[in-house]
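Asker: Mind looking at a prediction? Sequence and model below.
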Amino acid sequence: MEFVVVIPARFASTRLPGKPLADICGKPMVQHVYEKACLSGASKVIVATDHQKVFDAVSLFTSDVVMTREDHQSGTERLAEVVDLLELDNDTIVVNVQGDEPLLAPENVSQVAALLSDSTAPMATLSVAIEERDEVFNPNAVKVVSDINKNALYFSRASIPFDRNTMMDDSTALNLSPFQRHVGIYAYRAGFIKQYIELSVSPLELLESLEQLRVLYHGYKIKIEQAQIAPHAGVDTPDDLAKVIAHIKSKNV
């Protein structure tokens, strides 16, 4: 199985400006992500940025970096530009790895690529078991339900599936086993990435603010299974960055 990894590294960030270049133990964050992605078995790992400073920094450790436009409305649009720039074959498997995940597990990258490779679906992703009751009711934790064939049925910020016997009574213990949180790593067939950006925006994705619902709305399959390794949280804030630095120092990774 061959697959390509693309790491979008957008310079602008409201809560952490210049995030891809944030120093983590002597390396920019994007380099940590790149090095972890290279351990996944990908045939190529490409960093896609919209800023010259990021391009120059990445060029110091790899030549696999491309400059993309600044006006993309989503990460998928940026991915589509990379597919065109690299002239990837429609059947090429492309894994989108977020540039703010310096503690990325390479095993999860290869897992999502293999999941797509073994199916005819145009897209695949991962989930993890929810282990705390509060997360079931947290709208920032995206929940997902799937069918017996590992096809996603729906993604939601709401508490799905709704356990009628316990969730209407706060005094009753909630069985957490049915609940899965979506993990934001995606594998696509390159041809579908170009197809996706031509699809009309769905009312469901607008309501939930979840881009992947456009795929389900238009009748396409998304394969999903539990991640082999529970992923660490990404970096959104200075506090997140401090936690990642402390973790890397403590583990010497």
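Answerer: Done, it's in.
Asker: only C-alpha atoms for contact and neighbour calcs from this point on.
Answerer: Fine.
Asker: For the stretch 1-150 of the chain, which segments count as helices?
Answerer: 29-38, 52-59, 75-86, 106-117, 133-136 (DSSP state H, counting those that start in this stretch).
Asker: can you pull the buried residues of the shortest one?
Answerer: Read it as helix 133-136. Residues 135-136 are the ones in helix 133-136 that count as buried (16 or more other CA atoms under 10 Å).
Asker: other SSEs contacting it?
Answerer: Of the remaining helices and strands, none touches helix 133-136 by 3 or more CA pairs under 8 Å, 6 or more residues apart in numbering; DSSP states H and E.
Asker: How far off centre is it?
Answerer: For helix 133-136, the separation from the chain centroid amounts to 21 Å (computed by CA atoms, centre = their mean, to the nearest Å).
Asker: What lies in contact with the strand ranked longest in the chain?
Answerer: For the chain, the strand that runs over the most residues, judged by DSSP state E, is strand 180-189. Outside strand 180-189, the residues within contact range by CA atoms under 8 Å, 6 or more residues apart in numbering are 90-98, 109, 112-113, 116, 122-130, 141-145, 155, 231.
Asker: Got another one to weigh against that:
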Amino acid sequence: MTAFRSPIVVIPARLGSTRLPDKPLADIHGEPMIVHVWRRAVEADVGPVLVACAEPAIADAVQAAGGRAVLTRPDHASGSDRIHEAVQRIDPDAAHDLVVNLQGDLPTVAPAVVRAVLPPFVEPAVDIATLVTPIADPAERDNPNVVKAVVAFPEEPGDVCPPTARALYFSRAAVPAGDGPHYHHIGLYAYRRAALARFVRLPPGLLERRERLEQLRALEAGMRIDAALVDTVPLGVDTPADLARARALLTPAKAGESA
């Protein structure tokens, strides 16, 4: 039995990237990157898919591909703020009680990975869900650009697929100490509608500012975040080199395949 009824996937997108200008519109085999992300979200079959745009050019690209887009204020501080404005505008009566926040720079994300963020909500107390994967490369454990999630997964997961557990903390440091696995946090979130509304009203937290991790704002406020375990990290496109990798992974044949 699920503790939600009607999810919606919202993809926040803006053109203001410094390392890769006009990133959502970057061409990948004849289509803008944002369209590839929208297709992966549609293939996940989680619910309706909406692109929350800061600029009309992004909306035009999505709509030309047959998708739905809504223009939002261009000055939002975060993707969470952008998706909140978008769902409030298109669904003011909260018919969609779960909002999946899929980043617009994940053109190779597997639809199964998008779906994996839903199982934590079987537990009614969960406010926010996210994803993690085990760190296999020791260099990633000590890399501050790889965010670590402190999660105690049961040794015998039982019938839950994927395994889920409560996230106790997130850090750029290699935590926890001692022997055992470390987990790479994947920045794909889902919010209960009420939790999203609460989250965007919260002021930035002390630990959030110290670690530069937005999710700590929720933990500092006592909100519950659970994580689902997946076996891959989607490629995030932040640089021209990342874009070249995405183009290599999404050959014209692969670009239309579902995972």
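Answerer: Nice, I can see it. Everything numeric in this text was worked out from a predicted model, so none of it was measured.
Asker: Just the TM-score for the two chains, thanks.
Answerer: The TM-score (TM-score structural alignment, normalised by the length of structure 1) is 0.89; 240 aligned residues with a CA RMSD of 1.8 Å.
Asker: Going through the contacts of strand 180-189 of structure 1, which ones are buried?
Answerer: Counted by 16+ other CA under 10 Å, the contacts of strand 180-189 of structure 1 give 92-98, 109, 112-113, 116, 122-130, 141-145, 155, 231 as buried.
Asker: Turn the helices of the stretch 1-150 of structure 1 into a markdown table, including distance to S202 of structure 1.
Answerer: As requested, the helices of the stretch 1-150 of structure 1 are arranged in a markdown table below (distance: least, CA to CA, whole Å):
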| stretch | distance to S202 of structure 1 |
| --- | --- |
| helix 29-38 | 32 |
| helix 52-59 | 33 |
| helix 75-86 | 15 |
| helix 106-117 | 24 |
| helix 133-136 | 25 |
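Asker: Tell me which of the ones you listed sits nearest to S250 of structure 1.
Answerer: Closest approach to S250 of structure 1 among the helices of the stretch 1-150 of structure 1 (CA to CA): helix 29-38, 16.0 Å.
Asker: From the contact counts, what lies against that closest one?
Answerer: Helices and strands touching helix 29-38 of structure 1, by 3+ CA pairs under 8 Å, 6+ apart, are strand 3-9, strand 44-49, helix 106-117.
Asker: hmm, 10 Å instead?
Answerer: strand 3-9, strand 23-24, strand 44-49, helix 52-59, helix 106-117 (3 or more CA pairs under 10 Å, 6 or more residues apart in numbering; DSSP states H and E).
Asker: got these as JSON lines, with distance to E205 of structure 1 columns?
Answerer: Shown next, in JSON lines, are the helices and strands packed on helix 29-38 of structure 1 (distance: least, CA to CA, whole Å):
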{"stretch": "strand 3-9", "distance to E205 of structure 1": "21"}
{"stretch": "strand 23-24", "distance to E205 of structure 1": "35"}
{"stretch": "strand 44-49", "distance to E205 of structure 1": "25"}
{"stretch": "helix 52-59", "distance to E205 of structure 1": "31"}
{"stretch": "helix 106-117", "distance to E205 of structure 1": "23"}
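Asker: Which among these is found nearest to L207 of structure 1?
Answerer: That would be, of the helices and strands packed on helix 29-38 of structure 1 and by CA to CA, strand 3-9, which comes in at 25.2 Å.
Asker: In structure 2, which residues correspond to the closest one?
Answerer: The aligned range for strand 3-9 of structure 1 in structure 2 is 7-13, by TM-score structural alignment.
Asker: could you measure V45 of structure 1 against F137 of structure 1, distance?
Answerer: Distance, V45 of structure 1 to F137 of structure 1, using CA to CA, to the nearest Å: 36 Å.
Asker: again, but for K251 of structure 1
Answerer: 32 Å.
Asker: out of those two, which sits in the busier spot?
Answerer: Taking K251 of structure 1 and F137 together and counting by other CA atoms under 10 Å, F137 has the greater number of neighbours (15 against 7).
Asker: Now do the same contact list for the aligned partner of that one in structure 2.
Answerer: In structure 2, the residue paired with F137 of structure 1 according to TM-score structural alignment is D142. By CA atoms under 10 Å, 6 or more residues apart in numbering, D142 of structure 2 lies in contact with 148, 172-175.
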